[in-house]
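**Student:** what's the 3D shape of this:
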Amino acid sequence: MRPRSGAGPGHQNACATLYGAFRLYSGKIDQRRNAPMRKPADLAYGLDDRPPLRVLLTAALQQTAIIVVFIYPAILIGRAVDAPPREAAAILSLTFLTCGLSTLLQAFGRGGFGSGFLAPGSAAGGFLAPSLLAAQNGGLPMVAGMTMAAGAATLVFARMLRRLRAVLPPEIAGTVALIIALVIALTGVRLLMHGPEGEPPTARGLFVAAVTLAVAGGLSVWGKGMLRWTCVLVALAVGSLVALALGETDSRASVDLATIPLVGLPQLGHIGYDFDIALLPAFLVTALAAAVRSVGLLTTLQKINDADWVRPDQRSIAGGVSGDGVTILIAGLLAAPAANMSTTNITVQGATGITSRIIALGTAGACFLLACFPRAAALLAQVPAPVIAAILLQAGAQMMVNGMQLATSRMLDARKTLAIGLAFITALGVAILPEMRDLVAPSWRPLVSEIALGTIVAIGLNALLRIGIRRRVSLTVPGDAIDEKAVADFATRAGASWGARPDVVARTTELVSWCLDAIIDARLARGDITVTLAFDEFRLDVLVAYHGAPIELAAAPPSPEELLQDDGAGARLAGHMIRRRASRATVRHRDGLTELRLVVDH
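**Tutor:** Got it, this is the predicted structure:
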């Protein structure tokens, strides 16, 4: 209702209350716009916190232990090329060196390289299949050359992410994270249920896995202080001790420790490079799948570290994928297996509540130290299979929840539902029917994996189904009345059909109501008012058109005195709130037609 001149004391109090509420509300808007990343309550030490030295050391040891556990691609590639002991030790040492460099680059990189998060690197299991294929065709030099090509491709993909963000929205990144979680969990199940020679699981192995999972999960849920912060490390130690006591010590990638030097700097005599164009498609698609995987992991990291997270930070994601590209390139130059940010290392941060990037210093230092003690590193890598399986099951469960939250962070329409559902079913189908790989040529089989094929389907379907995604809907309301419910229903139906975020739809509904209230209250319109909404994935456009005088988007709010004395002050207050609340707001008046255009960033 418009304020009237000559109003009584009751109306003056109402105006004063309205003005005070406006000042408080606008102050909250400014706080939200200018607020830094807010640490969630369940994090003990957030991204910029500096934990005590004992916490830093134990957390770094835990992160390093996970890197050690998943160093097996380096061992397997050394076996595939029939490397002599010193060369096998060099491959192992250089992989640890690469992981340490990756950890530092992701946490503290500059110039567009590095995500700014604690994202330790580990040997990339996703590159194992094409790397083994390259090893069969040309030995270690072929692995090195093709890995370098994959690193260069990853750098190109990182530079294209901003342009490709339309086909990589949060729900697709969440789907990829969900597929990764599925692969991690199924890997744990296979490792637990099938021995090295395909034999069935033993009661001792199942018991070791159950103890490990109980310790890791129990400490992450009920543990306090140091016990929670080191839940994975404690579980690895307890599980390994139980396995040792029961004689369940077989590993999936055992090595003869006597053939590995005790101490020494990494040897570089084995380094050489080769290239085969026939293998390039497999490495390129694997690099693309790894880049999309990193997008999902980095989005998860952003969500873990920011209580007010609403959308991915594209700059951090591009920097993180670029950091992975540099890491893979360095691995190729050193003739070591490809490495990139580790899913398990990222996942345990949510369980432990420690995400401080300072821990990257201790983790990288431990990796550099292990690079100089190859026998100790190889010994630590002999973690029993049931223990690894339990850790994978916990990491898969944690990642699956994060992936589901990301995939459903928006209102899903038929397009997104189809893309997400079919991508997940494709990944599950490959996991259930691995013989599907036999349907393609050997050089293409690395592409028929859960993550690679599921990612391709998710991205491809999302891109295809974007055809016609920019749509417009209109609503006409009388210029002398407004039906609040009709406006709310109109915006809600449109937002649901587009798959927009619920909070953006609510904000748009609020803005449209303010606009109509101000126009009708000030009697600006002559005839009907038309409201048009348009959506293109990244923003929601609002066009309010009517014949009549333009609404004023005041730069400053009216004073309490103006609200009491000026009949148009109420409309100016509404116009000022519209200007502040919208991401962008403009008014155009020509030939008697007024067009108010608002943009709400999505």
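
**Student:** please make it C-alpha for all contacts and neighbour counts, starting now.
**Tutor:** Noted.

**Student:** need the contact partners of stretch 282-289.
**Tutor:** Stretch 282-289 is contacted from outside by 126-127, 130, 146-147, 149-151, 153-154, 157, 443-447, 451-452, 455-456, using CA atoms under 8 Å, 6 or more residues apart in numbering.

**Student:** switch the cut-off to 7 Å
**Tutor:** Applying CA atoms under 7 Å, 6 or more residues apart in numbering, the set of residues contacting stretch 282-289 from outside is 127, 130, 146, 150, 153-154, 443-444, 446-447, 451-452, 455.

**Student:** between the residues you listed, which is nearest residue 231?
**Tutor:** residue 451 (27.8 Å; CA to CA).

**Student:** hang on, isn't the closest one packed against residue 181?
**Tutor:** No - using CA atoms under 7 Å, residue 451 is not in contact with residue 181, being 9.8 Å away.

**Student:** just the contacts of stretch 282-289: which are in strands?
**Tutor:** Using DSSP state E, no member of those falls in strands.

**Student:** quick check: of those residues, which lies closest to residue 521?
**Tutor:** Of all the contacts of stretch 282-289, residue 521 sits closest to residue 455, with 52.3 Å by CA to CA.

**Student:** look up how far residue 50 lies from the closest one.
**Tutor:** Going from residue 455 to residue 50 by CA to CA, to the nearest Å gives 37 Å.

**Student:** circling back to that earlier point, among the contacts of stretch 282-289, name the ones in helices.
**Tutor:** Judged by DSSP state H, helices contain the following of the contacts of stretch 282-289: 130, 146, 150, 153-154, 451-452, 455.

**Student:** which residue packs closest to residue 67, ignoring adjacent ones?
**Tutor:** residue 122 (5.3 Å; CA to CA, 6 or more residues apart in numbering).

**Student:** to compare against the first, here's the next sequence to fold:
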Amino acid sequence: MKDTPTAQVDELYSPQRMIAFGLQHVLVMAASPIAAVFLMSKALGFDAALTTQLLSATFLVCGIGTLLQSFGPAGIGAKLPFVMLPGGAPIILFILIAQQTDLPTASGAVILSALLYFLIVPIFKRFLRYFPALVIGIMLLLVAINLAQISGKLIAGTPGTANFGDTDNLLLALITIVATVLFARLLKGMCRQLAILLGLVVGALAAALMGDISLSGVGSGPLLALPSPFPFGPPNFDLIAALPLLLFTLISMVEATGQTIALNEVLGKEDEAEQQAQVPNTIRGDGLASLLGGIFGTSLIITSGENIGIIRATQVRSRYVTAVGGLFLILFGLLSPLSALISVIPAAVIGATGLVVFAIVGTMGIDMLRKVDLRSHSAMYVVATALAIGLLPIVVPGIYDQLPSQLRLLLSNGVAMGALTAAVLNYLFIHVGQRSPKTAPLHHS
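**Tutor:** Purely as a prediction, here's the structure:
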């Protein structure tokens, strides 16, 4: 097989490498399903048994979704090294719907939203040509900033709480980041590619030495955790109640477009038509994984931008590696002691690891924007305006809280708003009227 980025997508490594690289993907992103379930549990008053069941179901569905995206059977999944995770915004919307109505209605809203993915794809793919490198570059920058903010909160805690800026957490984050950088600089070969995982392990060991890890509850539960479908009873389908999640589905499609094109860039696939052809498959994979999420009691399960940063950092591009990661997620879902073991890793350690990965995603956005002539008057204003609109809800959380709920839902998603603003302005500046030579590069990927 030729040693090119494109060929490496289908590369098979030795079993030891596959296991190590797959585990790296999972551990770096393990905080997402754990945080999502614990947030639901706290907000909706679930007991310990139901919380454990939902954590198991979330890991299981994320694993199945990751396998779908890695292998892409029957056009469901992009055949790309994606890892699937519960989206932060969908979890919040699930909680709000459940609080306003009931849990069966919230599950019904997830199922309706999952079906909408399949219904909208034929229409949505007609608009993919309006998402060139300029739009995707801006989206990646906003994704990185948004995720970095989340990682920062994992490290520092919530402002206004007693443990905000705790020095132990800051020290753990510093140790994790320094260890990751040192491994990336000093190690060679496979060990260098595992720098992110090794940095996380060093951070966890430091936490154990500092007394910040307790393993007392790891083996207390049952060995096997088999999630049950419809844990809240038969779903109730209410279109009005489901509207917030249905609207987010459209936003999610924009994000999936950016992630698919960005991942193709990392993989060395420069054919724009080939990149866009894979977007509907990514969206259908999101749809089926989300449908399973609705059946097993969680919210939408979608492709994550985090693993794109891991692939860029490690240069391990094989979709079979993420497939192994998917098997690990399924294993964590079925064996409760494993998921309990992951959950004891301090948030500050995972947050520090994520901070490095998300910053790498930001460098990818910068790299894509380098292909655009930003000295052009049009390009300058497209980028500046899109970043302004996208950054506002990220750097000033709650700025739109006084607006009607549906409008607030749209405007508060800085990533989607920045990307949509860039797409609209790119269309107005480039596709309407005469095109000038200086703005032509906005079409190139």
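
**Student:** coming back round to it: tell me which two of the ones in helices among the contacts of stretch 282-289 of structure 1 sit farthest apart.
**Tutor:** Spatially, the most separated pair among these is 146 and 455, at 21.3 Å (CA to CA).

**Student:** which element is the residue nearest in space to the middle of structure 1 on?
**Tutor:** Residue closest to the average C-alpha location in structure 1 (CA atoms, centre = their mean): residue 299, at 2.0 Å. If you go by DSSP states H and E, residue 299 of structure 1 is part of helix 280-305.

**Student:** distance from the chain centre to that helix, please.
**Tutor:** Centroid displacement of helix 280-305 of structure 1 relative to its chain, using CA atoms, centre = their mean, to the nearest Å, is 9 Å.

**Student:** mind listing what's buried in the next helix or strand after that helix?
**Tutor:** The element immediately downstream of helix 280-305 of structure 1 (helix or strand, assigned by DSSP H and E) is helix 314-333. Buried residues in helix 314-333 of structure 1, counting neighbours by 16 or more other CA atoms under 10 Å, are found at 316-333.

**Student:** go on, stretch 40-54 of structure 2?
**Tutor:** Residues of stretch 40-54 of structure 2 classed as buried by neighbour count (16+ other CA under 10 Å): 40-41, 51-54.

**Student:** sitting in helices, which of the residues you listed do you find?
**Tutor:** 40-41, 51-54.

**Student:** where do the helices sit along the stretch 351-500 of structure 1?
**Tutor:** Here the stretch 351-500 of structure 1 has its helices, by DSSP state H, counting those that start in this stretch, at 359-371, 374-380, 385-407, 414-432, 450-465, 484-498.

**Student:** looking at those helices, which is nearest to residue 343 of structure 1?
**Tutor:** Closest among the helices of the stretch 351-500 of structure 1, once you apply CA to CA, is helix 385-407, at 8.2 Å.

**Student:** I would like the residues contacting that closest one, please.
**Tutor:** So helix 385-407 of structure 1 is contacted by 170-172, 174-175, 177-178, 181-182, 184-185, 188-189, 191-192, 205-206, 208-209, 212-213, 236, 239-240, 250-252, 300, 344, 347-348 (CA under 7 Å, 6+ apart).

**Student:** could you report the neighbour count for the corresponding residue of structure 1 for residue 20 of structure 2?
**Tutor:** Superposed on structure 1 with TM-score structural alignment, residue 20 of structure 2 falls opposite residue 58. When neighbours are defined as other CA atoms under 10 Å, residue 58 of structure 1 has 18 of them.

**Student:** tell me the contacts of the nearest residue to residue 58 of structure 1 once chain neighbours are set aside?
**Tutor:** For residue 58 of structure 1, ignoring the flanking residues on the chain, the nearest one in space by CA to CA, 6+ apart is residue 230 at 6.7 Å. Neighbour list for residue 230 of structure 1: 58-59, 62, 352 [criterion: CA under 7 Å, 6+ apart].

**Student:** one more time with 10 Å
**Tutor:** 55, 58-63, 216, 219-220, 223, 236, 348, 351-354 (CA atoms under 10 Å, 6 or more residues apart in numbering).

**Student:** and the gap between it and residue 218 of structure 1?
**Tutor:** Distance from residue 230 of structure 1 to residue 218 of structure 1, by CA to CA: 12 Å.

**Student:** ditto for residue 193 of structure 1
**Tutor:** Residue 193 of structure 1 is 23 Å from residue 218 of structure 1, by CA to CA.

**Student:** cool, and residue 506 of structure 1?
**Tutor:** Here residue 506 of structure 1 is placed at a distance of 40 Å from residue 218 of structure 1 (CA to CA).

**Student:** for residue 458 of structure 1, same thing?
**Tutor:** Noted for residue 458 of structure 1: a distance of 35 Å to residue 218 of structure 1, by CA to CA.

**Student:** now residue 513 of structure 1
**Tutor:** 50 Å.

**Student:** and these two? Which one has more around it.
**Tutor:** Looking at residue 513 of structure 1 and residue 218 with other CA under 10 Å, you find the greater number of neighbours at residue 513, namely 18 against 15.

**Student:** okay, buried residues for the helix or strand where the more buried one lies please.
**Tutor:** Using DSSP H and E, residue 513 of structure 1 falls within helix 502-521. Under the neighbour-count criterion of 16+ other CA under 10 Å, helix 502-521 of structure 1 has 504-505, 508-521 buried.

**Student:** helices or strands next to that helix in the packing?
**Tutor:** Secondary-structure packing of helix 502-521 of structure 1 (3 or more CA pairs under 10 Å, 6 or more residues apart in numbering; DSSP states H and E): helix 484-498, strand 529-535, strand 539-547, helix 569-581, strand 593-601.

**Student:** just these: most buried one?
**Tutor:** Highest mean neighbour count of these: helix 569-581, a mean of 22 (counted as mean count of other CA atoms under 10 Å).
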